[in-house]
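Novice: Task: produce atomic coordinates for the following.
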Amino acid sequence: MGGAVQRNLVKRRLRHLVRDRLPDLPPGSLVVVRALPGAAAADQETLARDLDAALRRLLGGGVAR
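Specialist: Purely as a prediction, here's the structure:
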């Protein structure tokens, strides 16, 4: 994914996106978000769209943004 700077940037961006979606998750949920190498080149909108799609699959369509 790149050097430490790139990894930390992606980590901060994903953390921000997940924080906004925490209320949509069932209480007590534990979710691990793993960034693939393409995440470093993705813009914020693409990361958000991919995260929402993954959460929809995980929750059976319960997350709508």
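Novice: from here on, contacts and neighbour counts on C-alpha atoms
Specialist: OK.
Novice: out of everything not next to it in sequence, what's closest to R7?
Specialist: M1 (6.6 Å; C-alpha to C-alpha, 6 or more residues apart in numbering).
Novice: can you check L36 too?
Specialist: In this structure, L36 finds its nearest non-sequential neighbour in M1, 7.1 Å apart by C-alpha to C-alpha, 6+ apart.
Novice: Following up with a second sequence; could you model it the same way so I can compare the two?
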Amino acid sequence: MLPAPHRLRASDEFRSVVRGGVRVGRRTLVVHAIGKQSPPSRAGFVVSKAVGNAVTRNRVKRRLRHMVAGVLTTSPIPVDVVVRALPDAAHGPLADDFASAWQTALTRLGAAA
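Specialist: Here you go, the predicted structure:
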């Protein structure tokens, strides 16, 4: 579980990250990220019913939270991140796709700054 200060909660926060940040897509997920002026970095997750039943969706969310918590605190710049799971997230290489998308998003944010 991410601590409360590290979670995106309001729909306006999700909307600003998705519309204003960089987007990096992979087969199992899409990472939306936007740079911030000050810490803490925050994360939010979108896992729709297209991913599977409630058990599958919750499993995917737990896996994503675990991966994001590991990299959020070590990010070189403060960021807000929204990770959107795609239907293949239930069975695909979620960890590999996330690591690849995260590095690409950070690179794009660094180039944009």
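Novice: Need the TM-score between these chains.
Specialist: The TM-score (TM-score structural alignment, normalised by the length of structure 1) is 0.77; 57 aligned residues with a C-alpha RMSD of 1.4 Å.
Novice: check which helix or strand covers the residue nearest the centre of structure 2.
Specialist: In structure 2, the residue lying closest to the centroid (C-alpha atoms, centre = their mean) is V83, at 2.7 Å. Secondary structure assignment for V83 of structure 2, by DSSP states H and E: strand 79-85.
Novice: Next secondary structure element downstream of that strand?
Specialist: Later in the chain than strand 79-85 of structure 2, the nearest helix or strand by DSSP H and E is helix 94-112.
Novice: What is the distance between that following helix and the centre of its chain?
Specialist: 10 Å (C-alpha atoms, centre = their mean, to the nearest Å).
Novice: Can you give me the buried ones in it?
Specialist: Using 16 or more other C-alpha atoms under 10 Å as the test for burial, helix 94-112 of structure 2 gives 94, 97-98, 101-102, 104-106, 108-109.
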